[in-house]
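In: below are the sequence and a predicted model; questions follow.
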Amino acid sequence: MNAQHYRLHIERRDPDLNMARFYALSIEATLFGQTCVVRRWGRIGTRGRTVQHSFDNEGEAVGFFLALLRAKKLRGYRPRSAARHAEATPSA
C-alpha cells in the first residue's frame, strides 16, 4: 500500500499579529483499502480541526498532499524549527 510514509507538521508564527498556527498533513491507509490524506490545523496548543480526504490510489493522494504543501508554503508556513527561528530573529 504505502511504500513511503508521508507526514508533515508546519507552523506559521507572527507575534505582531498574535498568530501561532499549525498545519499537519499525513497520508494513511483506511480500513477499506483506500488511501487518505488527513489534514489537521488550528492554533498552536489546541487540537485543531481535522478533515480526511479519500483517494482510490496513492498517486492521487500524493498529488493532493503536495498541492496543499505548496499552498501553505506560499502563505508563510515553515517547518517547526524554521518557524521558531524566524520568531526569535528580530526584523530590521
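Out: Good, I have the coordinates.
In: use CA for all of it now, contacts and neighbours both
Out: Will do.
In: so the residue most central in space within the chain is in which element?
Out: The residue lying closest to the centre of the chain (Cα atoms, centre = their mean) is Ala24, at 3.1 Å. According to DSSP states H and E, Ala24 maps onto strand 19-29.
In: can you give me the buried ones in that strand?
Out: For strand 19-29, burial by neighbour count (16 or more other Cα atoms under 10 Å) applies to Arg21, Phe22, Tyr23, Ala24, Leu25, Ser26, Ile27, Glu28.
In: apart from its neighbours in sequence, what residue is nearest the third one?
Out: The one in question is Tyr23. Spatial nearest neighbour of Tyr23, excluding adjacent residues (Cα to Cα, 6 or more residues apart in numbering): Trp41 at 4.4 Å.
In: another one to put next to it:
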Amino acid sequence: MDFAQRRVRRFDMSPPRSIDIDQIHIVLERVDPAENMARYYVLSVGPTLFGNSALVREWGRIGSRGRRRSEFFDQAAEARVALDTWLARKTRRGYVARRMRP
C-alpha cells in the first residue's frame, strides 16, 4: 500500500451527518440594453466550517469576475434576515431573478 492509498483511507471527506445544511442561493440580474447595463448580484447563505452562518454577496458586470463580500452570523436566522434585507434592496433597484437557461 503506497502513501496516497493510506491517506485516502485515513481521511473521510464526507460532510458531518450531525450538521443541518441549510443553504440558500439566489441569482439576480439587471439588464438594460439602452443604458448598456448588464449586472448580476448573487446572495448565498450557508454554514461555515466553524458552525456559524455566512451571507456571501457577489456582484459585478455579467461576464466579469466581480466582487465578493462575506458577513458572518452566530445564528442562521440572523443570516436569513440579512439576506432578506439585501434582496429587498436589490429588487427595489430593478434586479430580477435570473431565468433558467436551456
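Out: Structure's in. What do you need? Note that this is a predicted model, so its numbers are computed, not measured.
In: still on that earlier bit, alignment lookup: the residue nearest to the centre of structure 1 to structure 2.
Out: Under the alignment (TM-score structural alignment), Ala24 of structure 1 pairs with Val42 in structure 2.
In: residue contacts, the residue nearest to the centre of structure 1?
Out: Arg7, Leu8, His9, Ile10, Arg39, Arg40, Trp41 (Cα atoms under 8 Å, 6 or more residues apart in numbering).
In: ok, those in structure 2: which stay?
Out: For these, the contacts that persist in structure 2 are Arg7, Leu8, His9, Ile10, Arg39, Arg40, Trp41, with contact defined as both residues aligned by TM-score structural alignment, their matches' Cα atoms under 8 Å.
In: can you select the buried ones from those in PyMOL?
Out: The PyMOL command for the buried members of the kept ones among the contacts of Ala24 of structure 1 (criterion: 16+ other Cα under 10 Å) is given here:
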select buried, resi 9+10+39+40+41
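In: nearest to Phe64 of structure 1, of the kept ones among the contacts of Ala24 of structure 1?
Out: Arg39 (11.0 Å; Cα to Cα).
In: what is the aligned counterpart of that closest one in structure 2?
Out: Structural alignment (TM-score structural alignment) places Arg39 of structure 1 against Arg57 in structure 2.
In: what's the spacing between the residue nearest to the centre of structure 1 and Val38 of structure 1?
Out: In this view, Ala24 of structure 1 and Val38 of structure 1 are 8 Å apart by Cα to Cα, to the nearest Å.
In: repeat for Asn2 of structure 1
Out: In this view, Asn2 of structure 1 and Val38 of structure 1 are 14 Å apart by Cα to Cα.
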